[in-house]
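[1] quick one, fold the following:
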Amino acid sequence: MQDNQFSIFSFKGKMKILHLSWMAFFITFVVWFNFAPLLQMVKETLGLSTQEVKTLLILNVALTIPARVIIGMLTDKYGPRLVYSALLAVCSIPCFMFAFADSFMQAAIARFLLGFIGAGFVIGIRLVSEWFPHNELGTAEGIYGGWGNFGSAAAAFTLPTVALLFGGDEGWRYAVAITGVMSLVFSFIFYRNVTDTPKGSTYFKPKHLTAMEVTSKGDFFFLLGMKIPMYAVLGLLAWKLSPSGIGMLSNTMVYGIYAGLIALYAIEASQVWKVNKGIFTKPVEEIHQYKFKQVAVLNVLYFATFGSELAVVSMLPLFFSETFELSPVLAGMVASAYAFMNLMSRPGGGWISDKFGRKSTLLFLTAGLAVGYFMMGQVGSEWPVWLAVVCAMVCSFFVQAGEGAVFATVPLIKRRMTGQIAGMTGAYGNVGAVTYLTVLSFVDYQTFFYVIAATAVIGFVALLFMEEPSGKIAEVNEDGSVTLIDVSH
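    Here you go, the predicted structure:
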C-alpha cells in the first residue's frame, strides 16, 4: 500500500504521475516564456523595433486561448498520455523555428505557433484528477500547477546565463534551441512512463468531441454567452495589431479576422446545438445533470487570478523601476518575488480547499485578492521599497492560492468532461491577461490595479451563486453500467 500514500519524495504510483506531470508542464512554460528574458538580445540580432517586440509578445499569447479549448477536448477523447507527449514533440518545431529565425516575419510566425504550448497545462489537470482521490485532489493539482508554472521564472533566471555561456550575438539562439530539445526529449520520457488511469480504472470519455455537453435549456444559452468573451478578446488582439494599434496588419486583414471570428463563433454555436439539441425535447436524467453555472463561476475567478498574474508579471519590473527609480536588474529581482510565490501558494490554495471546502476557500481567497490589489493601487514613491515588495507578495499569495483553489474544484464537476472544463477555464485566464494588459495601455498603474480589484469583487459576488461540489458524479461505462465517483467528504 506504500504507493497509495501522499509522499512528495516518492516516485511510485500516483506520485510518479504527479511528478512527471508537473515536469511536463514546467517544460511547456520554459518554452512558452523563453522569449521575454532574451528579448534584448533577440531585438539587437534581428534588428527589431520596439513595436515589433511588443507584437511578438502579443502573438505569444494569442493562440493559447483557442488552443486550451481544443487541447481540453482532445485530452478527454484521446487521453492525457498521448496528447501531452504529442504536444511536447510537435511544439519543439516552432521553438527551433524561432531559434533560427532571421527576420521579424519568421520570428512572428514561430511565436504565434508557440502559443499552442501554453495549452499543456489543461492536460495535466485531467491526468492528475484520474490518479488522486477527491480529498487529496486540491493539493495534487496545486503542486502540479504551482511547480509547473515556475517554468516561466526558471526561464527568466537561467536562459540569459545559458545565452552568455555560448557567447556572441547568437547565444540566445542556442538557449532557445536547448528548450526545444528538452521538450522533444521529455515527450518520449513522458510517453514511456505514464498511463492515463491507475490499473483497473476506466477512462471516461465525453459522448461528443466537438462541443461541451450541457444538461438544461438555460445552460445551453449560458454556454453560448460564456463563449463570446473568448472571441471578443481575439478580436481585441487583432485590433491591437491594426493601424489603430501597432500597425502590423492592414485594416483589410483586421476586418477579415473579425469576419473570420464571427463565422467561427457561428460554427461553434451550431456544434453546441448539434450536441445538445436533445435537451429541448427530453430532459436529462437527474443523476447525469450538472450545473454549468459552476463552470461559469470558475471561469470568472480564473480570469481574475491567472489573468491578473500574467498581466502583473509582465508589468511589475517596469512598475518598480519607475516608481522607486530602481535599476532594471534590481527591479527584475524584486518583481521575481511575485513568481517565486507560486511554488508554495498554489499547492497551499489546493490544500486549504481539501481541508476546508471548495467554496469557503474560494470566498476567502477572492476577498483577499480584492484587498491585495486595492493595496497595490495605493503603492507610491513615498512608500519604503520593502513594504511595496511585501504588499506585492501578499497579493501574489492570494492570486496563486486562488488559482490552486479554482483547479481544486474543476475536476469535481463532471469527470468525463474535465479536459473541456479545464480548457475553458484555462482559456479565461488568458482572456483576463489580454483584457488587463489592454486596460494598462490606456490607464496609469494605480487605475490598472483598481480595475483588477473590481473584477475580483465581481468574482466574489459570482461565487455566492456557486454550489459546493457534493455527493457523487455519475459516469456511464461502455457496457451501460454506472460508476459513481466521490466528490465530497
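[2] contacts, neighbours, all on C-alpha from now
    Noted.
[3] center of this structure, which residue is that?
    What sits nearest the mean C-alpha location of the chain, by C-alpha atoms, centre = their mean, is residue 426, with 4.4 Å.
[4] ok, residue 368 - contacts?
    Contacts for residue 368 were tallied using C-alpha atoms under 8 Å, 6 or more residues apart in numbering; they are 395, 398.
[5] check the gap between it and residue 457 for me.
    Applying C-alpha to C-alpha, to the nearest Å, the value for residue 368 to residue 457 is 10 Å.
[6] kindly report the same for residue 52.
    36 Å.
[7] and what of residue 437?
    For residue 437, the distance to residue 457 - C-alpha to C-alpha - is 19 Å.
[8] and the helices in the stretch 101-250 of the chain, which stretches?
    Assigned by DSSP state H, counting those that start in this stretch, the stretch 101-250 of the chain shows helices spanning 104-114, 120-131, 134-149, 151-166, 171-193, 217-240.
[9] can I get those in a markdown table including distance to residue 201 and mean neighbour count?
    What follows is those, written out as a markdown table (distance: least, C-alpha to C-alpha, whole Å; neighbours: other C-alpha atoms under 10 Å):
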| stretch | distance to residue 201 | mean neighbour count |
| --- | --- | --- |
| helix 104-114 | 34 | 21 |
| helix 120-131 | 9 | 27 |
| helix 134-149 | 15 | 27 |
| helix 151-166 | 31 | 19 |
| helix 171-193 | 17 | 20 |
| helix 217-240 | 30 | 17 |
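[10] tabulate the ones you listed (JSON lines), appending distance to residue 62.
    JSON lines is the format used below for the helices of the stretch 101-250 of the chain (distance: least, C-alpha to C-alpha, whole Å):
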{"stretch": "helix 104-114", "distance to residue 62": "7"}
{"stretch": "helix 120-131", "distance to residue 62": "15"}
{"stretch": "helix 134-149", "distance to residue 62": "19"}
{"stretch": "helix 151-166", "distance to residue 62": "17"}
{"stretch": "helix 171-193", "distance to residue 62": "20"}
{"stretch": "helix 217-240", "distance to residue 62": "7"}
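[11] which one of these lies closest to residue 408?
    Nearest to residue 408, of all these, is helix 134-149, at 4.0 Å by C-alpha to C-alpha.
[12] give me the angle between the closest one and helix 120-131.
    Between helix 134-149 and helix 120-131, the angle comes out at 150 degrees (axes from the mean of the first three to the mean of the last three C-alpha atoms, to 10 degrees).
[13] by contact count, what packs against helix 134-149?
    helix 13-32, helix 120-131, helix 342-356, helix 385-409 (3 or more C-alpha pairs under 8 Å, 6 or more residues apart in numbering; DSSP states H and E).
[14] can you name the next helix or strand after the third one?
    The C-terminal neighbour of helix 342-356 among helices and strands, as given by DSSP states H and E, is helix 358-378.
[15] to compare with the earlier structure, here is another sequence to fold:
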Amino acid sequence: MSGLSQSHRILFLNTLAFTVCFACWTLNGVLVTYLVDKGIFNWTVVETGWLLGIPILSGSIFRLPIGILTDKYGGKIVFTFLLLLCSIPLFLLPLANSFWSFAVLSFFFGLVGTSFAVGIGYTSVWYPKNWQGRALGIFGMGNAGAAITTFIAPTLLNNLSEKDPINGWKTLPVIYGGALVIIGLLFIVAAKNKTNQVPSKSMTDLLSPLKNMRVWRFGAYYFLVFGFFVAYSQWLLPNFMNVYHTSLVMGGMFATLFSLPSGVIRAFGGYLSDKFGARKVMYWVLGSSIVISFLLMFPKMEVFTTGPGVMASSNGIVTEVSANEIMVNGKAHKVSEKQISNKNETSIFPVKNSWQEIVVKQNQEVKKKELLAQGITQIKFSANLWVYVVLVTLIGISWGIGKAAVYKHIPEYFPNEVGVVGGMVGLIGGLGGFFGPIIFGYLLNATGLWTSSWIFIFAVSVLCLLWMHRTIIKTMRIKSPDFIRDIEAK
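    Next comes the predicted model:
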C-alpha cells in the first residue's frame, strides 16, 4: 500500500471515529431534555444545565493530557483505549437513578470529546505540510456528529418509548456505547500506529510550548470559532422557541441548519488554508464574524419617538376637533391617524409608522406655533425569522472554515508538539462550549435580550481580530523595519 493511500485510510478512520465521538459528546443535549420533558426525572433547571455542560467540560479539560499521550504513544493506541473506555459509562447510564449518578457517568462518557486532540495529532503525522490543512479540515468534519444526534436521537427515543414510556430511553445510550465499541475494534484491526520521530521528552519539555503566547492566541481564536459553535448548537433551540415561537421539532431543524454546514465546511476551510494561507483565511473569518454578529444583534423591537406634529398657523380659538382635522378660526389643520398594518410581522427591514395625537380641546385658545397635535413615530423591527436563519447559517459556515484555519497554524509553528499544542487549543475552545451558554444565560437575565449573546460574540470577534492584526504588525516591524518605515513615510 502506497504511503498516501495508507494516510487516507488513517484519515478515514479518524474522521469516522471523531464523528461518532462527537455524536456521543452531545448526547445529553437531547437525552436530558427528553427525560425532563417526559417527567421521568424531576431535575431542576440548574441541574439540567449542569448535565448538559458536564460532558462538554470533561471532554475539554482532558484534551491537553490526551494530546500529550498521543504525541508519546501514538494515535492508534490512545484512540482505541479512549473509544473502549468511554463505552463503559454509556452502558452503565441506564442504571443511573439520580442526578449525581447521571452526572458522574456523563463526566466519564464526556471524555469522548478529547478524541479531537487524538485525531489532530494522529492525522498530522501521516501527512506532509502541504496536505495538512486539507487533512485536518476533513478530520474536523466530524463536528457534524452534533447534527447526527439532533436528527437521529429524538426519533430513536420516540420509537424506543412507544412500548415502554418509562424505560424505553435506556436503550439509546447502549446503542451509542455499542457504536464506540465497534469503532474501537475497527481501529485495532485496520489502523497502524505512528508517532513523531523525536527524542523522548520530560513533562517540562512537553509543556514548554505553552509558554509561547502564540498558543494562547490560537486558543482565543478557537474559543470563538469552536467554543461558540458548540455553545450555539445548544443555545439556538431555546432561542428559536422563545423568540420565534417555533415548535421543538422545527427549532431543532433550524439549529441543525447551523451545526451541519459548520461541520461539513471544515474540509473546505482546510483547502483554503493550504491554498491561501491560514492567516489570510482567519482575517476573512474574523471579519465576517464581526459583520454577521453585528447584524444579528438587533432584536425584535418597537421604538416610539417624537415625530412631526401639527402646530397652529395663527392665534385663535379651536372651533372644531375631529379624528383627522382641527379647525382654528375656520382654518383646517390636517391630522394623520394611526394606521394598523400587518406588514410589520413579515417585513425584512424596519417599518416606520407615523401619526399625530391631538393635545388641544374644542373652544381652547391657542397661539401661533402652539402644538395642536403631537407627532409620534413608531419604528418596528420584526427580526424576520428567515433572515435570522440565513445569518446564523452563514456565521456557522464562517466558524467552520475558521476551525480548520486555526489548526492549520499548529503543525506549521509546532511541528513536533502538535498533540500538546492542539490539545491546549482544543481545551480552550471546549471551555468556550461549556462557559458560552452560562455567559449567554447571565446576559439574558441582565439585559432581557436574547440577542445579547450576539453582542458578546461581536465583542470577542473584534478582540480576536485586533489581537491578530496587532501581532502581525508588530512582527513586521521587527522583521522588516525598513519596509514599514517606507510605508509610513509615504
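[16] measure the residue nearest to the centre of structure 1 to residue 393 of structure 1 for me?
    Distance, residue 426 of structure 1 to residue 393 of structure 1, using C-alpha to C-alpha: 23 Å.
[17] next one: residue 39 of structure 1
    25 Å.
[18] between the two, which one's more packed in?
    Using other C-alpha atoms under 10 Å, the more surrounded residue of residue 39 of structure 1 and residue 393 is residue 393, with 21 against 15.
[19] the residue lying closest to that one once chain neighbours are set aside - how many residues pack around it?
    In space, and not counting its chain neighbours, residue 393 of structure 1 is closest to residue 338: 5.5 Å by C-alpha to C-alpha, 6 or more residues apart in numbering. When neighbours are defined as other C-alpha under 10 Å, residue 338 of structure 1 has 24 of them.
[20] mind checking what residue 338 of structure 1 lines up with in structure 2?
    Counting by TM-score structural alignment, residue 338 of structure 1 lines up with residue 258 in structure 2.
[21] okay, and that match sits in which element?
    Here residue 258 of structure 2, judged by DSSP H and E, is contained in helix 248-264.
[22] buried residues in that helix?
    By neighbour count with 16 or more other C-alpha atoms under 10 Å, helix 248-264 of structure 2 contains the buried residues 251-252, 254-264.
[23] picking that back up, from memory the match of residue 338 of structure 1 sits against residue 235, does it?
    No: assessed by C-alpha atoms under 8 Å, residue 258 of structure 2 is found out of contact with residue 235, at 11.2 Å.
[24] next one: residue 81 of structure 1 from residue 132 of structure 1, what distance?
    From residue 81 of structure 1 across to residue 132 of structure 1, the span is 16 Å (C-alpha to C-alpha).
[25] what's the helix or strand for the closest residue to residue 43 of structure 2 other than its chain neighbours?
    The shortest distance from residue 43 of structure 2 to any residue other than its chain neighbours is 6.5 Å, reached at residue 36 (C-alpha to C-alpha, 6+ apart). Secondary structure assignment for residue 36 of structure 2, by DSSP H and E: helix 27-37.
[26] other residues contacting that helix?
    With C-alpha under 8 Å, 6+ apart as the test, helix 27-37 of structure 2 has contacts from 41-43, 48, 51-52, 55, 106, 149-150, 153-154, 234.
[27] list the buried ones in it?
    Residues 27, 28, 29, 30, 31, 32, 34, 35 are the ones in helix 27-37 of structure 2 that count as buried (16+ other C-alpha under 10 Å).
[28] in structure 1, what residue corresponds to residue 282 of structure 2?
    Here residue 282 of structure 2 is matched to residue 362 in structure 1, going by TM-score structural alignment.
[29] any idea how far residue 369 of structure 1 is from that match?
    10 Å.
[30] looking at the two, which is more packed in?
    residue 369 (30 against 27).
[31] could you find the counterpart of residue 215 of structure 2 in structure 1?
    Using TM-score structural alignment, the equivalent of residue 215 of structure 2 in structure 1 is residue 295.
[32] tally of neighbours for its match?
    What residue 295 of structure 1 shows, counting by other C-alpha under 10 Å, is a neighbour count of 22.
[33] likewise for residue 1 of structure 1?
    With other C-alpha under 10 Å as criterion, residue 1 of structure 1 counts 4.
[34] just to revisit the earlier point, put together TSV for the buried residues of helix 27-37 of structure 2, with distance to residue 389 of structure 2 on each row.
    Shown next, in TSV, are the buried residues of helix 27-37 of structure 2 (distance: C-alpha to C-alpha, whole Å):
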residue	distance to residue 389 of structure 2
27	24
28	24
29	21
30	21
31	25
32	25
34	24
35	28
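[35] of the residues you listed, closest to residue 67 of structure 2?
    For those, the residue nearest residue 67 of structure 2 by C-alpha to C-alpha is residue 27; the value is 23.3 Å.
[36] do you know how far that closest one is from residue 175 of structure 2?
    Look at residue 27 of structure 2 and residue 175 of structure 2: by C-alpha to C-alpha, they are 11 Å apart.
[37] cool, residue 438 of structure 2 as well?
    30 Å.
[38] repeat that for residue 143 of structure 2.
    For residue 143 of structure 2, the distance to residue 175 of structure 2 - C-alpha to C-alpha - is 20 Å.
[39] cool, residue 290 of structure 2 as well?
    41 Å.
[40] could you do residue 135 of structure 2 as well?
    29 Å.
[41] what is the longest helix along structure 1 packed up against?
    Using DSSP state H to define each element, structure 1 has its longest helix at helix 292-324. Helices and strands touching helix 292-324 of structure 1, by 3+ C-alpha pairs under 8 Å, 6+ apart, are helix 217-240, helix 328-340, helix 385-409, helix 418-440, helix 445-463.
[42] what does the third one correspond to over in structure 2?
    Per TM-score structural alignment, the counterpart of helix 385-409 of structure 1 in structure 2 is residues 385-409.
[43] got the buried residues for that stretch?
    385, 391-409.
[44] next, format the helices and strands packed on helix 292-324 of structure 1 as CSV and append distance to residue 300 of structure 1.
    Converted to CSV, these look like this (distance: least, C-alpha to C-alpha, whole Å):
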stretch, distance to residue 300 of structure 1
helix 217-240, 10
helix 328-340, 22
helix 385-409, 10
helix 418-440, 7
helix 445-463, 6
